[in-house]
Structure formats: structure tokens, C-alpha cells
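Undergrad: sequence unknown, structure follows:
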């Protein structure tokens, strides 16, 4: 018995910048569209840095990651695509010329074309290997910094030495009561410019050091202090803290692509090998954003938008070979006539 409900012209896997712009642009091309996202909300990796300022999106003055997400989502929903969140795609196959996507929920999604817009794959933070640490994740153990204000005036430990860890340290140092950076190596693994910024602040650096254990509060719900161990001297240090931030990076899962019976061609076992038109080696299957690899690829959000437009245009031509090669620009596109009338009424009231 089939457990999918309807057939779509294009199904977009991934709700980050590439996926969201694909949804908008496919609406311009009058395609029946579905977007599937693993996380409970749209926005993709930008949710990792909601308070960071973004300067390099064309024609947009500096805005925060959260503001960019809001605008991308609003644009993506312009033509009312079907949106499915909390759905992990576990397999992708092609039967009788149609793509069959199976989710971890057991639901199947049927589509004439597919756009892979999964970025680096499903992102899962690499967690600290201390027994029982997970119980503190709902209180004061953090793997992502969602709000700087949360740490204002507090004693904070950051564990990690890469660019992300040092970025957060630079942001937090001016507002915390005290800041400790713990790194297992003898030097930080970040850009020199970031290290120079770090040296401007009176913070505590613990190199060649790891977190050995957490000491919890009496009710066992929060971390009260951390025990550090110097890997060279075995000396232990106890630090009273309010919050712990772990910045070890992310694991990236692309299982459904790597194990697909379609034999999707990859580069370095991670990126979809494609063309500048966002085509993969499988007819009807396209890619956009960080997952796509081709000569001349631009790894910026604006590059993801260009990939998305190319992917949608190629999907349209795959379905209707006699259709125009690209959508008419929005300033002259009849799809916006009614919407423009409504906007003008508000502008000139």
C-alpha cells in the first residue's frame, strides 16, 4: 500500500538559504513545490549564528542571522509551497521515472524532480564525552550560542580551540564576568586575526588541558564547577562557573545520499559532483548550496541563491523542455501582478 499522498513537480530537501530560495524561485516558475527540513524550523545552518552580523548578501545592509532567516522564510513562502519539518529523509530512489523519498517517519514523498539543498548534511554537535553530561544540556551546558545576552555578567568556560570557539570567545569576553578557554592542544587552531583579537581581553587560557569532570549543584540539575586536567603535568584545577560552552564542531550526516541506489556521484565523499547549472549525474536530480561542487563554485549565501535558481530552471526544463530557460525577472513577471497591487496600496495610503 502506498503511503504518500500526492505528486509534486519538485521536492527540495533542506530548508537553509539554498532550499528556501529554491522554493521561492520554483513558485516563480509555477511548479508544485514541497520543501522538507530535518530540523523543527526553517533556516538551516544560519541558526547556528543568529546574532552574528551578515554583510555579504547582495543589496542587503548588515543584518543578523535571525533577521536573514526571517526574510528568507517569508520570501520562500510567497507561493505557498508545502512545508514539512521534523522529517529526516533516509532514502532516495527513482522508480518509473519518479523520485521516491522515504522519511524516518515512514512517510514517503513522490516527486518528478528533486533539489538537494542539504548544506553540509544534517549537523549534529560533537558532544563532550563525560558520563552524565547530557542531563545538563537543558540548563547550563551549551553546544550552540543562541544569545550573547544569556551570558552577560557570568563566569563562563568555553571548551575548544577552532575558529568557532575563538569567535564566541571574542564576542563573550567583553560582557562576561570571567571567561576561561580550555583547549586540549598547545595552541589554538584559528585564524591569526582572531587570535590577535582574543589577546586584547583579560581572559584565562588553559592550553594542553581538558575537562575531566563536572561538579553539579545539590539538586543535580546544573554544573556548579568544572575540574580541568593539564595533559602534560596531570595537575587538576577547579573552576566555579555559571555556564559551559562546548565548541568541538559538528558531525555531518549524508547517509541517504551516499547509500542511495542511484549512485549519486560525489567529490571527496562529501559533495555532490555537479555542473555550473546545478545538475548532478542523475537526470532530474539537482543540487544547490554547500552540498554542490563544480569549478568556479562560490561558497557564500549569494552563491547558494544562484545555485538555487539554476537548479529550479533545470528542473523546469527537465519537465517541460519547451519552456523558457529561466523565469522572467520579478519586475516584469505576471506572477507578482496582484501582489504588487496590494503592496502599492499600502505604500501610497
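TA: Structure received. Keep in mind the model is a prediction, meaning the values are calculated, not measured.
Undergrad: CA only for contacts and neighbour counts going forward, please
TA: Noted.
Undergrad: Helix, strand or coil: sort out the most centrally placed residue in the chain for me.
TA: Nearest to the mean C-alpha position of the chain, by C-alpha atoms, centre = their mean, lies residue 45 at 1.7 Å. Reduced to three states with DSSP: H, G, I helix; E, B strand; the rest coil, the structure at residue 45 is helix.
Undergrad: Return the distance of it relative to residue 16.
TA: According to C-alpha to C-alpha, to the nearest Å, residue 45 and residue 16 sit 7 Å apart.
Undergrad: Common neighbours of the two, please.
TA: Listed as contacting both residue 45 and residue 16 by C-alpha atoms under 8 Å, 6 or more residues apart in numbering are residue 119.
Undergrad: The stretch 51-200 of the chain: helices as residue ranges?
TA: Using DSSP state H, counting those that start in this stretch, the helices of the stretch 51-200 of the chain run over residues 65-76, 163-172, 192-198.
Undergrad: Quick check: residue 335 is in a strand.
TA: No: with three-state DSSP as the criterion, residue 335 is assigned helix and is not in a strand.
Undergrad: Below is structure B, check it against A:
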């Protein structure tokens, strides 16, 4: 029996694991993916500027820092395990998973983000043949595209971002889009239009040509464009059926996510939300906001288990657990 089980290991889930450790709680992390980090794995080489007090970080760097922080207090980590349902027990909750495991816990923090993301595909029969060579649904390494002819299919914010990012790196960047105008931030779109990126409006990929790798794409069944790398950026199918399959009834927000409070509370006492999984008045959809949500959810979970517990954790600069670690850091800094 754990004090708290956190479902999801994006920024909200990882910070919740750290903060629950600060509060002396027996903690478990569960994620359907094989690695920690959540949705940030969709953009490992994008630069993140809006984490308070931190220099700009690549997505993969932020994952590393958050993961190291999350395991400081040795939570139990369960990966490759999709939670499919939550049921109430006399002493807490039982989480059931797709692989048949059950996890008992006194409280639950849902940090599932927008749900499990599956990239939308082109839908061509030859597509699967190239997913292990030069067909991509996200950009994991900028170096791979250096001095290459790259085609990006899509016209949303993410596609525009990747086009702008790759333009100075690749030999040539093409963007094909089914509409006659892009969607996304105006400044980013203008930057793309002012660059060397070649935009092909009102076009879709109708063929992927090659043997072991894509050598050209067919657009609108007629034009063939020689390329060396292809990025499909059509968005994601979101699977978020955990709440629907659960025995407990958790109220949903009419726009998105779980209906909650700014303190992470849901309609079920003992179940809390953090990050993109929860919505409330004044919600801030930033990574910084996910940290705030995580701390509030943990504090409420702690008081649910121990009503006499203090409202918040002791600040880390005064926390007994860090004294030895601080001495080591001070020694390395020669302070």
C-alpha cells in the first residue's frame, strides 16, 4: 500500500514524485511509456525557454534534470504499464493496468497530460516500410537533417516551428500543406515565409517512393519531389479513456481535462490532478504551472492521509534530507 501513486511521468508527475518525497510519502510512479518524461519526448531537441530560473534547455535536457530530481527519494517506478481503471477500496484505491497488474494506494495523482499521444499518419500502405529509415513523426536529432533535403507535411504550429528550426541546418526545406494558409503564431509564420523554405500549399502526400528508404514523394498524385528525409506533422490521436473505464466517477471539465480546483482536488476525495490533466479557473498551461499543480496536489494528498499534517513541505534549503548533499555541492564549489 502506497501513500500516493502518480499516473504519468511528464513534468507534473516527475515534480510530484520529488515533492511527495520531501513530504516523506511512500510514492509510486506509473507510466505507459518505456521512459520517464511524458510528452516532452515528442520534442527532445526543441529549445524550452519558459522554465523559471533555468537557462534555455533542450527538451531532452529538461527530461534528464526532472528525472534525476524525481528519483531523489527512491520512489517505485513502473514503466510500460498503462493504467486502465481506478476503483475505490475501504483503505484507498486500486489501480488496474492493461497488463493485469493491480496497484493499491491511499491517494492518486493523475498527471496524465492530454492523454496517450499517437502520431497521426499519412495513411499510405507503404508508410510502415520507411518508419525505421527516413520517415519521422518527430525530430529527435537535428544533426540527422544537416545538409539534407527535408520535406515537412503539415501546417500547424509544430510544423511551422520545425521548418524554422531546420531551415539553417538542412540543405533545403519544403513544407507541404493541404490548406492555402498556415495556422499558428503569426510571427513564426512570417519568419517561415521570409526564409528559404519552399511552401507548397493545397497539396498532400499521395505516394512515398523508394525501396529501403524514401527517395521521393508524390504530391497530389502528379508531382514527384526528390527528398532525403520526410517529417509527418499532422498532430496526434489522443487516447484518454482511463476515467471512462474507472469505477469512480470523476467530473470532467466542459472544455478539456478533469474538472478540479486550483489545489488539485477532483470530485473524488483522495484523487487529485496536476498539469494538463486538470482544468480550473486561473489555470496556467505552462511547465511552471505544472510544478505548482504538482505541489498543491501532493499537499492535499498528504493532508488527506494525515489530517493533522502541515499544509506544505519544508523548503528544501532547510530540509534535513539535503544536508549531506549540500555539503558535497558546497565542497565542489569550494565554498
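TA: That came through, no problem. Nothing here was measured: the structure is a model prediction, and the numbers come from that model.
Undergrad: sorry, back to before: show me what the residue nearest to the centre of structure 1 aligns to in structure 2.
TA: When structure 2 is aligned by TM-score structural alignment, residue 45 of structure 1 is paired with residue 39.
Undergrad: and its match, what does it touch?
TA: Applying C-alpha under 8 Å, 6+ apart, the residues contacting residue 39 of structure 2 are 10, 113, 117.
Undergrad: What's the second one aligned with over in structure 1?
TA: Right, residue 113 of structure 2. That one, residue 113 of structure 2, aligns with residue 119 by TM-score structural alignment.
Undergrad: Cross-check the contact I'm expecting between that match and residue 291.
TA: Yes: at 4.9 Å, residue 119 of structure 1 and residue 291 qualify as touching, with contact defined as C-alpha atoms under 8 Å.
Undergrad: Comparing those two, which residue is more hemmed in?
TA: Ranked by neighbour count (other C-alpha atoms under 10 Å), residue 119 of structure 1 and residue 291 place residue 119 first, with 26 against 23.
Undergrad: how far away is residue 150 of structure 2 from residue 163 of structure 2?
TA: Taken as C-alpha to C-alpha, the span from residue 150 of structure 2 to residue 163 of structure 2 is 9 Å.
Undergrad: correction: residue 285 of structure 2
TA: Going from residue 285 of structure 2 to residue 163 of structure 2 by C-alpha to C-alpha gives 24 Å.
Undergrad: Same drill for the two, tell me which one is more crowded.
TA: The neighbour count for residue 285 of structure 2 versus residue 163, taken as other C-alpha under 10 Å, is higher for residue 163 (28 against 12).
Undergrad: That one corresponds to which position in structure 1?
TA: Checking TM-score structural alignment: residue 163 of structure 2 goes with residue 169.
Undergrad: And for residue 78 of structure 1, the neighbour number?
TA: 15.
Undergrad: Now do the contacts for the aligned partner of it in structure 2.
TA: Under the alignment (TM-score structural alignment), residue 78 of structure 1 pairs with residue 72 in structure 2. Neighbour list for residue 72 of structure 2: 18, 21 [criterion: C-alpha under 8 Å, 6+ apart].
Undergrad: Can you pull the residues that touch both of residue 150 and residue 163 of structure 2?
TA: residue 173.
Undergrad: how many neighbours does residue 104 of structure 1 have?
TA: Applying other C-alpha under 10 Å, I find that residue 104 of structure 1 has 13 neighbouring residues.
Undergrad: I'm done for today, thanks for sticking with me.
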